[in-house]
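What follows is a protein structure lacking sequence information:
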């Protein structure tokens, strides 16, 4: 049984001056699903992230959340509507500890004072849900590995129980072990019922966790593939615009 989309983009178009970054883009995201968005440099991936995050208002098209058309006019409104985004730079404060980073700007209070106990308890709960290996939530973020930082950024995004989580190049510049940690994190988020949009240029990562693969090429959707049945060659062909070469059986 196909689940109805939690979020749908229809006919999304956005330009920067004379440059058309997105042209009539459609995208559906359902609960318990990882949708990978792939494409070459300049394909429109970052612009699409900006639209979903509420940082960019498209020139045309509509965004539908839970069957209702909405206007994502700001990141705050996107969060209120259940769309959380973790950008590639993570936006963590190096000199603050894990709890302070998670609740920065959305601190819990008991009367006039900060409720440090409640925030620490919630931080531990979120990180435990993600099976994140963080030694201490009171240690500075500067002492964490790349994979641990990604876990903190994802935990912060999950505050308030969003419906859709957008991850912008979450494994960029990470080593093999840290990349594996982040991909496991993506799977755990999906298994907890979230819709996940994974924006990546790493096809190995995409094939490891994606349920569907949406290809952007020159601002347009150039393919929407079932990750289980699509071949690597077909996805690469959609990215590059070059038809795959099929090898015949027998002598090569």
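Okay, I see it. Just so it is clear, the structure is predicted and the values come from calculations on it, not from any experiment.

Could you use CA atoms for every contact and neighbour count after this?
OK.

show me where the stretch 101-250 of the chain has strands.
Taking DSSP state E, counting those that start in this stretch, the strands of the stretch 101-250 of the chain run over residues 109-110, 113-114, 164-168, 195-199, 212-217, 220-226.

Just want the angle from the longest one to strand 212-217.
Direction vectors for strand 220-226 and strand 212-217, defined by axes from the mean of the first three to the mean of the last three CA atoms, to 10 degrees, enclose an angle of 160 degrees.

Now do strand 220-226: which elements does it pack against?
Judged by 3 or more CA pairs under 8 Å, 6 or more residues apart in numbering; DSSP states H and E, strand 220-226 is in contact with strand 19-30, strand 212-217, helix 232-240.

Contacts for the shortest one next, please.
If I follow you right, that is strand 212-217. For strand 212-217, the surrounding residues in contact (CA atoms under 8 Å, 6 or more residues apart in numbering) are 27, 33-40, 43-45, 206, 221-227, 235, 238-241.

how far off helix 232-240 does that strand point, in degrees?
Using the same axes, to 10 degrees, the inter-axis angle of strand 212-217 relative to helix 232-240 is 30 degrees.

quick one, what contacts residue 150?
Residue 150 makes contact with 90, 170, 182 under the criterion CA under 8 Å, 6+ apart.

scratch that, residue 65
Residues near residue 65 by CA under 8 Å, 6+ apart: 6-8, 81.

what separates it from residue 4, distance-wise?
Applying CA to CA, to the nearest Å, the value for residue 65 to residue 4 is 11 Å.

for the lengthiest helix in the chain, packing partners?
Assignment by DSSP state H gives helix 176-191 as the longest helix of the chain. Using 3+ CA pairs under 8 Å, 6+ apart, the elements in contact with helix 176-191 are helix 146-157, strand 195-199, helix 203-209.

now what about the last one, what contacts it?
Identification of contacts with helix 203-209 by CA under 8 Å, 6+ apart yields 34, 36, 183, 186-187, 198, 200, 213, 227.

swap the cut-off to 7 Å and go again
Outside helix 203-209, the residues that touch it by CA atoms under 7 Å, 6 or more residues apart in numbering are 36, 183, 187, 227.

then this one, side by side with the first:
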């Protein structure tokens, strides 16, 4: 289920992925709607990174069905996935620090009818950065001179080349300061305002509560709850992440079973 009124743009059903004897994902379901931010949370080893790599085309799933804009698709390579309309910003950003902003935005996708079209690339670069209200003063500044938040902005702006419908963000605020984190969260909201579906992997509950519409919890490679971010408590999310919620259900079931009247032979009384 997506948030109320949002058309589903990406849907996963029964996605499984194993590496040898290790099941990284088992029967995972996920829906992402247009103009919706879905946060995926979970402990280390929960399967978050594997799920992102499946969606990015790095690891094709072993089984399951993926639908994009209502039709079944196979995500077989990063190039094919990007052409389909799903863009990924990994945690390491994959930026070249010795190159300037414009060169990073068009790295591998340069506009060149014959020679490099610097004018067209500069125009498109400013269009992308203005869409995100980016605080970058010039396109000629080397990425090495940018702050963490500005680098994340460049990586997100680069992902918008090709007009994707879904953006995957892997820990976008990791290792950022307070001001830089706020800057990145504003970018996430702008992506949602543009009508994009956003999948955000995060371990920071404050960030999740700040921008997510729904929170999907993975535990040991499986779904362990999908919550409305506006109404769920942080305690309930953490309980789903750690398995405390499952333990509470088990304890209630055990107490209910223990309270059933028994006959002398140990069978339930009728």
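Happy to help now that I have it. Owing to the predicted nature of the structure, the values given are computational and were not obtained by experimental measurement.

which one of the helices and strands packed on strand 220-226 of structure 1 lies closest to residue 55 of structure 1?
Minimum separation from residue 55 of structure 1 across these (CA to CA) falls at strand 19-30, 14.6 Å.

what's the average distance of the next helix or strand along the chain from the closest one to structure 2?
For strand 19-30 of structure 1, the following helix or strand on the C-terminal side (DSSP states H and E) is strand 33-38. Superposed on structure 2, strand 33-38 of structure 1 shows a mean distance to its aligned partners of 0.2 Å (mean CA distance after the TM-score superposition for structure 1).

Just give the nearest non-adjacent residue to the aligned partner of residue 31 of structure 2 in structure 1, would you?
Using TM-score structural alignment, the equivalent of residue 31 of structure 2 in structure 1 is residue 28. Among residues not flanking residue 28 of structure 1 along the chain, residue 8 sits closest, at 4.4 Å (CA to CA, 6 or more residues apart in numbering).

Show the contacting residues for the one you found.
Residue 8 of structure 1 makes contact with 27-29, 63-65 under the criterion CA under 7 Å, 6+ apart.

Where neighbours are concerned, which of these has the most?
The most neighbours of any of those, using other CA atoms under 10 Å, belong to residue 29, which has 24 neighbours.

what residues are up against that residue?
Residue 29 of structure 1 sits next to 5-8, 35, 195 when contact means CA under 7 Å, 6+ apart.

now residue 195 of structure 2
Contacts of residue 195 of structure 2 (CA under 7 Å, 6+ apart): 34-35.

What lines up with it in structure 1?
In structure 1, the residue matched to residue 195 of structure 2 (TM-score structural alignment) is residue 193.

quick one: what's aligned to residue 137 of structure 2 in structure 1?
Correspondence of residue 137 of structure 2 to structure 1, assessed by TM-score structural alignment: residue 135.

what's the neighbour count on its match?
By other CA under 10 Å, 9 other residues sit near residue 135 of structure 1.

Also the one 4 residues further on?
Neighbourhood size, residue 139 of structure 1 [other CA under 10 Å]: 16.

what's the answer for the one 4 residues further on, then?
For residue 143 of structure 1, the number of neighbouring residues by other CA under 10 Å comes to 12.

May I have the residues that are in contact with residue 91 of structure 2?
Residues near residue 91 of structure 2 by CA under 7 Å, 6+ apart: 170-172.

how does it look with 8 Å?
By CA under 8 Å, 6+ apart, the neighbours of residue 91 of structure 2 are 169-172, 174.

what residue of structure 1 matches up with it?
Under the alignment (TM-score structural alignment), residue 91 of structure 2 pairs with residue 88 in structure 1.

Am I right that its match is in a strand?
No. The assignment for residue 88 of structure 1, made by DSSP: H, G, I helix; E, B strand; the rest coil, is coil rather than a strand.

ok, it to residue 67 of structure 1 distance?
Separation of residue 88 of structure 1 from residue 67 of structure 1 (CA to CA): 29 Å.

and if you look at residue 8 of structure 1?
From residue 8 of structure 1 to residue 67 of structure 1 the distance is 8 Å (CA to CA).

Could you do residue 211 of structure 1 as well?
Using CA to CA, residue 211 of structure 1 is found at 22 Å from residue 67 of structure 1.

So what does residue 170 of structure 2 match up with in structure 1?
By TM-score structural alignment, residue 170 of structure 2 lines up with residue 168.

State the number of residues packed around the aligned residue in structure 2 for residue 177 of structure 1.
Aligned by TM-score structural alignment, residue 177 of structure 1 pairs with residue 179 of structure 2. Using other CA under 10 Å, residue 179 of structure 2 is surrounded by 9 other residues.

what do you get for residue 62 of structure 2?
Residue 62 of structure 2: 13 surrounding residues under other CA under 10 Å.

ditto for residue 1 of structure 1
Residue 1 of structure 1 is flanked by 3 other residues according to other CA under 10 Å.

Residue 117 of structure 2 too?
By other CA under 10 Å, 12 other residues sit near residue 117 of structure 2.
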